[in-house]
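Trainee: give the three-dimensional model of this entry:
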Amino acid sequence: MRKIWILCLYLVVLSCDDGDLQIETLDFSSSNIQSCDSPIDIGETTLFFKIQGDEALILNLENNLFSNASTGEELPTSSISNESQLTYRFFSGDVSTAYFCDEIPPVEPTVLDEIEAEAGTITIISKVSSINTTTKTYSHNINITDLTLINSLNERLTDNSLLDYGNFTTTIGNSATLAFKNYADIPITKCEENPLENTVRLYKTINDEFIFIDLPTSLFVNEATSEPRVLDLATAGIFKNLIVNGISAIETICASDNTSNQAIIGEFFSTEGTISVATTASEPNTEGMVTYTHTITLLNVKLSLKATEEGSTDTVLSEIESIIFGEYTTTST
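Mentor: Coordinates of the predicted model:
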């Protein structure tokens, strides 16, 4: 009896019962992605699976395909079966996570049929899904296109549509918990048009988030200091850390209200602290130009996480003793 295979965002599996052919539709969209690792290790986890009763759709990704960073226009990709593998298994009974995760898998159920995908392209879209006072969570969506299967009759089936394998999440500590040390090697950039009068907006960006500070121009006088110039964050100036839905855009960073087409996932802002600016001067160059290096440090900073739900209140974080914002240079002749 001829077996028929159909694939259209779901798999159709053929089995025999008392000699009669049956067609069972398996829609894996209602099954969650599972892994044997909890929490998922961004550098180690490669095996994922979806269970639907007595069937499983198993995905073994190549190493380092996804990361704790939002993806841009060029998505991480992997080919089946050269770099990653997708396997369908049909069992003699309902299967559980123990089959995949136990060091010694259970004897039952047994595998009645197994089909490995011959070709296909995997892409992963990663974005920040949530922020709290200590952590940052990413959602990773796995899609498969141009999937090719070979059935038991050696018939080739290729589906050019998109198969949404599903989502999984990973969680890391946010920048505030690191006292923003992850920004230490990022150079300071100045907004070309400062959103506030008589101020300078300086910022640093990492992928899907950025920090910035609005400071009065009087802090950057071209003159070496014997004592740092200081400013009270409670009365003037402001330090912010914003996390966005996607890659940080300059239109968001330098906007007066930090709004653009990008959705803001989380916003930390300063309420107390001291800004210290220490200035050193270089020797004049051959043209008589002097470079002034202004080292910006924030001391005893209190941040709040802005409330995102109506009726809720901002959350105050523990005081950060020191944030080294970095060096900003000016010149004079």
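Trainee: from now on I want contacts and neighbour counts done on CA atoms only, so please keep to that.
Mentor: OK.
Trainee: quick one: neighbours of T137, just the number.
Mentor: 19 (other Cα atoms under 10 Å).
Trainee: which strand or helix spans it?
Mentor: strand 135-150 (DSSP states H and E).
Trainee: list the buried residues for that strand?
Mentor: 136-150 (16 or more other Cα atoms under 10 Å).
Trainee: what's the answer for stretch 322-329, then?
Mentor: Under 16+ other Cα under 10 Å, the buried positions of stretch 322-329 are S322, I323, I324, F325, G326, E327, Y328.
Trainee: the last one contacts T297, doesn't it?
Mentor: What that stands for is Y328. No: Y328 lies out of contact with T297 (Cα atoms under 8 Å); the separation is 11.2 Å.
Trainee: here's the other one to compare against:
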Amino acid sequence: MKKALSLFVLLTLFNSCDDGNLTQEEISFDEVATQSCSNTSSTNTLLYKLKDKEALIMEIPNTSIVTELTAANDTIELDISTTSNRVIYRFYNGTVATDNICESIAPATPVITDQWTAVSGKIQIVTTAAKTTNETTGATKINGYNHNITLKNVTFSKANGTQVYETFPFGDYKTNITALSLNFDQTLEKCTSSNEIYNNNNSEALVLNIDPNLILNETTPINSPRTGLIGTSTNSLTYKLFTGGVLNSDYFCQTTTPNTPTLSQQWDGIAGVSGVSGIIEVSTTTNGPNTYKHTIVLKNVSLQKGILNFNLGKNYILGDVFTSN
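Mentor: Alright, predicted model coming up:
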């Protein structure tokens, strides 16, 4: 009688080793989400899938669950063994639950009746960002990461021999994060010694090194702002997130960058395409004698870190900066 194993995706290609007249047994957990133990150790993460009287379990290093991939097809690859990067399939004599997998002293029931242990092969993990989109503004936020896990050329040792899968999709494991807040007011500051314009709160900053021709002390016609494009040198935009101290205006406009607070993340503006993306619009009005207010709007501007990116939206009001003659 065939045992039904489980996997998050349909098995694509499989074959059995010639260990006698073995029956190829189908593994299928298609509708089962990947979970992790909350009491994971400081070094390893325990992932598992449960279905009725069956469990598929994987133990991998915490460092394998990454958010810093740098190339579109970058893949974490781990060698499977019986002592590290372990994959186990278990059968029970009753309905299995999380406590049977995650508790250091597992419940006495149900009892394990059979176990397959992966003895060789590779675990491949590809990570992509999970985003939400504001349907009104078009802005996107990264609120987690999806880790797609596949076993390659994996051999399971079982009671009556071995079973080999060339490609064995384990499925997706999702991790959640707190999205970047970008919680700024719309009052900008400009360095007197450079073209750097910035907005900050206690832990984050948006910094625009702007083309000076965009903030001339001349009013612009209504609905005819000056325009520019985000670029790598002119009109460079950077988002910075800090830890280890309070970020204030003393951090900016310095010849030498202060050591504190500590920069933990940096996202750089993606070069714009004329009429499409990465557009800067500056509208200038007077604000009293010899004083000018420049309102800066970013249109369809995206920022990136490695292969990850997010969009500020169709019309992101960076804020107002004031200059004088």
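Trainee: part of a helix, is T205 of the first structure?
Mentor: No: read with DSSP: H, G, I helix; E, B strand; the rest coil, T205 of the first structure is strand and lies in no helix.
Trainee: now it: how far from N141 of the first structure?
Mentor: From T205 of the first structure over to N141 of the first structure the distance is 24 Å, taken as Cα to Cα, to the nearest Å.
Trainee: how big's the offset between stretch 124-131 of the second structure and the first structure?
Mentor: Stretch 124-131 of the second structure differs from its equivalent in the first structure by a mean of 1.5 Å after superposition (mean Cα distance after the TM-score superposition for the first structure).
Trainee: ok, and what's touching that stretch?
Mentor: Stretch 124-131 of the second structure is contacted from outside by 64, 66-67, 69, 73-78, 140-152, 308, using Cα atoms under 8 Å, 6 or more residues apart in numbering.
Trainee: geometrically speaking, which residue is the centre of the first structure?
Mentor: A69 (3.3 Å; Cα atoms, centre = their mean).
Trainee: just checking, I80 of the second structure touches T150?
Mentor: No: I80 of the second structure lies out of contact with T150 (Cα under 8 Å); the separation is 11.9 Å.
Trainee: burial count for A119 of the first structure?
Mentor: That count, for A119 of the first structure with other Cα under 10 Å as the rule, works out to 20.
Trainee: again, but for T110 of the first structure
Mentor: Around T110 of the first structure there are 16 residues (other Cα under 10 Å).
Trainee: what do you get for G237 of the first structure?
Mentor: 19.
Trainee: contacting residues for it?
Mentor: I213, D214, L215, P216, L231.
Trainee: check contacts around S175 of the first structure.
Mentor: K181, N182.
Trainee: what's the matching residue for it over in the second structure?
Mentor: Aligned counterpart of S175 of the first structure in the second structure: L180 (TM-score structural alignment).
Trainee: could you grab the helix/strand/coil label for that match?
Mentor: Going by three-state DSSP: L180 of the second structure is coil.
Trainee: what's the spacing between T25 of the first structure and I115 of the first structure?
Mentor: 16 Å.
Trainee: kindly apply the preceding question to I188 of the first structure instead.
Mentor: In terms of Cα to Cα, I188 of the first structure sits 53 Å off from I115 of the first structure.
Trainee: same thing with I80 of the first structure?
Mentor: From I80 of the first structure to I115 of the first structure the distance is 13 Å (Cα to Cα).
Trainee: for those two, indicate the residue with more neighbours.
Mentor: Of the pair I80 of the first structure and I115, I80 is the one with more neighbours under other Cα under 10 Å, namely 24 against 15.
Trainee: contacting residues for the more buried one?
Mentor: L86, A117, E118, A119, G120, T121, I122.
Trainee: what lines up with the fifth one in the second structure?
Mentor: Yep, that's G120 of the first structure we're talking about. Taking TM-score structural alignment, G120 of the first structure has G121 as its aligned residue in the second structure.
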